[in-house]
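Student: Pasting the sequence and the predicted coordinates here, then a few questions.
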Amino acid sequence: MDKKLLEVLACPVSHGQLFFHSQTNELFCPASGLAYPIDAGIPVLLEAQARPLTEEEKQA
């Protein structure tokens, strides 16, 4: 994930900062509790496509 792109992206739900998780290839937002997939290098920032973070992921 390009670091400069990550700096300008925001969660569409909470408008909070997104963080890249390399193991799952997702962007996650602790504020909204959602993880957004990255498809072919493009973040899919749609709430309907996001998955809820687990309790463990929220605390990490």
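Tutor: Received it, and whenever you're ready, just let me know what you need.
Student: From here on, just use CA atoms for contacts and neighbour counts.
Tutor: Will do.
Student: Start and end of stretch 21-37, how far apart?
Tutor: Stretch 21-37 has its terminal residues 10 Å apart, counting by C-alpha to C-alpha, to the nearest Å.
Student: Then stretch 11-28?
Tutor: Note: stretch 11-28 ends 8 Å apart using C-alpha to C-alpha.
Student: if we look at that stretch, which residues are touching it?
Tutor: Contacting residues not belonging to stretch 11-28 are listed as 1, 6, 9-10, 29-32, 34-38, 43, 45-47, 53 [C-alpha atoms under 8 Å, 6 or more residues apart in numbering].
Student: try it against this one:
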Amino acid sequence: MPLDAGLLEILACPACHAPLDDRTADEDPELVCTGDACGLAYPVRDGIPVLLVDEARRPA
């Protein structure tokens, strides 16, 4: 389920404050930081973004 566009506009990466991009895969929806140095991917569980740095996936 994609996130509301209005919500996505106000969300930012908690680590570097860059905007987030909705990258919804088949089974693992996530919000990915658009910052050049950061790039953390935050999970979305039950339609709720989990914006905790400890829960984020590091870029490959």
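Tutor: That came in fine, so what should we check first? None of the values given here were measured: they were computed from a predicted structure.
Student: rewinding a little: among the contacts of stretch 11-28 of the first structure, which ones are in strands?
Tutor: 29, 34, 35, 36, 37, 38, 43 (DSSP state E).
Student: ok, and the most crowded of the residues you listed?
Tutor: Using other C-alpha atoms under 10 Å as the neighbour test, those are led by residue 35, with 28 neighbours.
Student: Need the counterpart of it in the second structure.
Tutor: Residue 35 of the first structure maps onto residue 41 in the second structure when the alignment is built from TM-score structural alignment.
Student: Tell me if I'm right that that match and residue 60 touch.
Tutor: No - applying C-alpha atoms under 8 Å as the test, residue 41 of the second structure and residue 60 come out as separate, 10.3 Å apart.
Student: residue boundaries of the helices in the first structure?
Tutor: Per DSSP state H, the first structure carries helices over the ranges 3-8, 55-59.
Student: Throw these into TSV and include mean neighbour count, thanks.
Tutor: Below are the helices of the first structure laid out as TSV (neighbours: other C-alpha atoms under 10 Å):
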stretch	mean neighbour count
helix 3-8	10
helix 55-59	10
